[in-house]
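Colleague: Just the structure for this:
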Amino acid sequence: MVPKIFFHEARRYSTTTVIATQLLTDRVQRMLNIDELIGNASEVVRKRDDLYYAEIQPGVPLYEFLYSHDDSISRDTKLQLQIAIDRAKRINAEEFAACDPVGALGLFDGTDHAQIDNALDFMLLIRDDLRINPCASEQFHESCKFAFPNLEFSKEFPGCFKTFKEGHQQYAGQIVDCFSALNDEWRYENDEDLVAYLRKFSAISKYKTTLEGDGRRKPALTFSFKDTDESVIKILCEPHMKITETDKEGDGEFRFNRIYFSPRPQNGKLFIGHAGKHL
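Modeller: Purely as a prediction, here's the structure:
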């Protein structure tokens, strides 16, 4: 398989019922928003030739809708839709069949692939791709920025990925599990008992999460991050999630890999100091 693909799916542009003007406009705008998000992530949206023959209204193929002068939606909205469709890169059936995972853009519900309508759908497909197609550390790190928008990665990244025994690709599923839990589930309040919360989080994430017990190791667990004004700040990351085996089923060898993080988010971001070998 080759990595993920986002594409305008003909099926998602087809309908057998007349769609009211406002609803159609809303659906087009929703698609344009996600198309822009995908472009901002330096991803390319694809299309197949059958797209232009999808009936966006009963008896009205997409190509006719895009280039006619009817007033079913505003001229500006139609022009934006035309630009988005036309700039999508063509992909043939053979190339398409090799892609996994597949994200389908469109206006209407109904697809055998992952339906991409909003930022959450996009984020989850990026996570699936990280599991299925773990790439080199640099690209893995770049994709993590979009898959886990609530996390801020230290300047240790992406180099620290290379410290996983046998390479981070062997642990990609578990790395995604841990980052997902930190991004989606971390709810620590400053007045809580941190050790007690880490036990609770271990149950939520299904990964043992503990606190460094040796105060003398604080310097080794202090990492550099880029602040909002581009200056460098130092943050202590003592809590850590433990990754003790590879993704390979039946792997019984115990490993000492860790994800170190700061328990206190700042400006909506949870700081991740290191992912790799035990420090």
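
Colleague: drop to CA atoms for contacts and neighbour counts, all remaining ones
Modeller: OK.

Colleague: check contacts around the nearest residue to D50 once chain neighbours are set aside.
Modeller: Distances taken as CA to CA, 6 or more residues apart in numbering place A10 nearest to D50, at 6.2 Å, with adjacent residues excluded. Residues near A10 by CA atoms under 8 Å, 6 or more residues apart in numbering: 48, 50-54, 106.

Colleague: I'd like to know how far A10 sits from G273.
Modeller: When CA to CA, to the nearest Å is the yardstick, A10 and G273 sit 44 Å from each other.

Colleague: Please give the structure of this sequence too, so both can be compared:
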Amino acid sequence: MRIDYLLLNESVRGSQISEIEISEKLTEFFIICDEIIQYEDENIFYSLEVYNQVFNGSDFVSWLYSSDEETTEKQLLRLYLEKELILNEELYENLYNSGNSDDVGGIILLEKPLKFNKHITPIDSSDSCLHIRKQILMKSSNAEDFVKGISKTFPNLFLSRNVFKSIKHFNPITKHADELIKHLSALNDYAMECYSIYKQRGHKAALQVFKAKSKGLECSPEGDAKRVTKFLSFEFVDVDGEVRKVECSPHTKLYQTNSDDRIYFEWNDERVNGRPPILIGHIGDHPYDKK
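Modeller: Presented below is the predicted three-dimensional model:
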């Protein structure tokens, strides 16, 4: 799930900006950079042209490396440009001028450009990174790539070992990507909001709220406790490498109310140490014989 980002030259050129505004904008920029550079298959490219633009009445490079009015943010920006971002003029130009790709993100540094190339997705927050990842996830050509992209796209979700196998039920994945992403998005965005209800009143009450928030996605807990124990206990690996088994009774139903295509999940509730709050045990068809 490779994604290329560009530090837009046009996002430096601008009118006078106060030191307070600069500090705020750079803090936002660092958050975006940290979100991106944690992944080996996501990179930020920039051009030397960024240094040549006029900023606050002088060349940007002069402002950046001037000892006058030195700040922690300026020091950190130099570090990012020298160590974390990739200087590649040719690749930058190719990506910027490409008319065929919509998998390029344009990162704003200090000033929002007046316009973007149509194929470049504006990136002005870490949520924007999740948005472009979702766009690319939608175009995954196989189940393996789709699964690898889930954790990056939905940071509140953590997958069991079983998912890598069960999701192969959706073949080809391209036919089902839209519906899967709709359900995964709802679980990532709304299930955590229902955690306190789950703790106080249990699965049924929490899922009623989840259904309302997700605009009617069909969801329910498994009714047979014996089946939950026998068929819906999935293995998750915690941050220490320990395998934890967690029963995942709640599930959403894809496409229609009586569908056998389902996503089984559970609130982590610290059962899998150091992992995200929503555990996904199974993505696929009905995990047991209903007879």
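
Colleague: what's the TM-score here?
Modeller: The TM-score (TM-score structural alignment, normalised by the length of structure 1) is 0.80; 265 aligned residues with a CA RMSD of 3.0 Å.

Colleague: still on that earlier bit, of the contacts of A10 of structure 1, keep whichever come out buried.
Modeller: Neighbour-count burial (16 or more other CA atoms under 10 Å) applied to these gives 48, 51-52, 54, 106.

Colleague: per the alignment, N188 of structure 2 corresponds to what in structure 1?
Modeller: Alignment note: N188 of structure 2 maps to N183 in structure 1; criterion TM-score structural alignment.

Colleague: Please give the element, helix or strand, for that match.
Modeller: In this structure, N183 of structure 1 is located in helix 172-185 according to DSSP states H and E.

Colleague: gap between the helix or strand following that helix and the chain center?
Modeller: Tracing the chain past helix 172-185 of structure 1, the next element assigned as helix or strand by DSSP H and E is helix 194-205. Put simply, helix 194-205 of structure 1 sits 25 Å off its chain's centre (CA atoms, centre = their mean, to the nearest Å).

Colleague: now stretch 24-38 of structure 2
Modeller: Mean C-alpha position of stretch 24-38 of structure 2 versus that of the full chain (CA atoms, centre = their mean) differs by 14 Å.

Colleague: what's next to that stretch, contact-wise?
Modeller: Counting by CA under 8 Å, 6+ apart, stretch 24-38 of structure 2 makes contact with 42-44, 73, 77, 84, 108-110, 124-126, 129, all of which sit outside it.

Colleague: Can you report how many residues lie near the alignment partner in structure 2 of I116 of structure 1?
Modeller: Matched across to structure 2, I116 of structure 1 falls on I123, judged by TM-score structural alignment. For I123 of structure 2, the neighbour count with other CA atoms under 10 Å is 23.

Colleague: For Y198 of structure 2, see how far away the one residue sitting closest to the centre of structure 2 is.
Modeller: Taking CA atoms, centre = their mean, the centroid of structure 2 lies closest to T153, which sits 2.8 Å from it. Taken as CA to CA, the spacing of T153 of structure 2 relative to Y198 of structure 2 amounts to 25 Å.

Colleague: ok, now V147 of structure 2?
Modeller: In this view, V147 of structure 2 and Y198 of structure 2 are 27 Å apart by CA to CA.

Colleague: Same check on G105 of structure 2?
Modeller: Computed with CA to CA, the distance linking G105 of structure 2 and Y198 of structure 2 is 38 Å.

Colleague: more crowded one of these two?
Modeller: Remark: of G105 of structure 2 and Y198, G105 carries more neighbours, 25 against 18, as counted by other CA under 10 Å.

Colleague: what's the matching residue for A220 of structure 1 over in structure 2?
Modeller: With TM-score structural alignment as the criterion, the equivalent of A220 of structure 1 in structure 2 is F231.

Colleague: Specify the angle between the longest strand seen in structure 1 and helix 172-185 in degrees.
Modeller: As assigned by DSSP state E, the longest strand anywhere in structure 1 is strand 270-277. Angle of strand 270-277 of structure 1 versus helix 172-185, following axes from the mean of the first three to the mean of the last three CA atoms, to 10 degrees, is 160 degrees.
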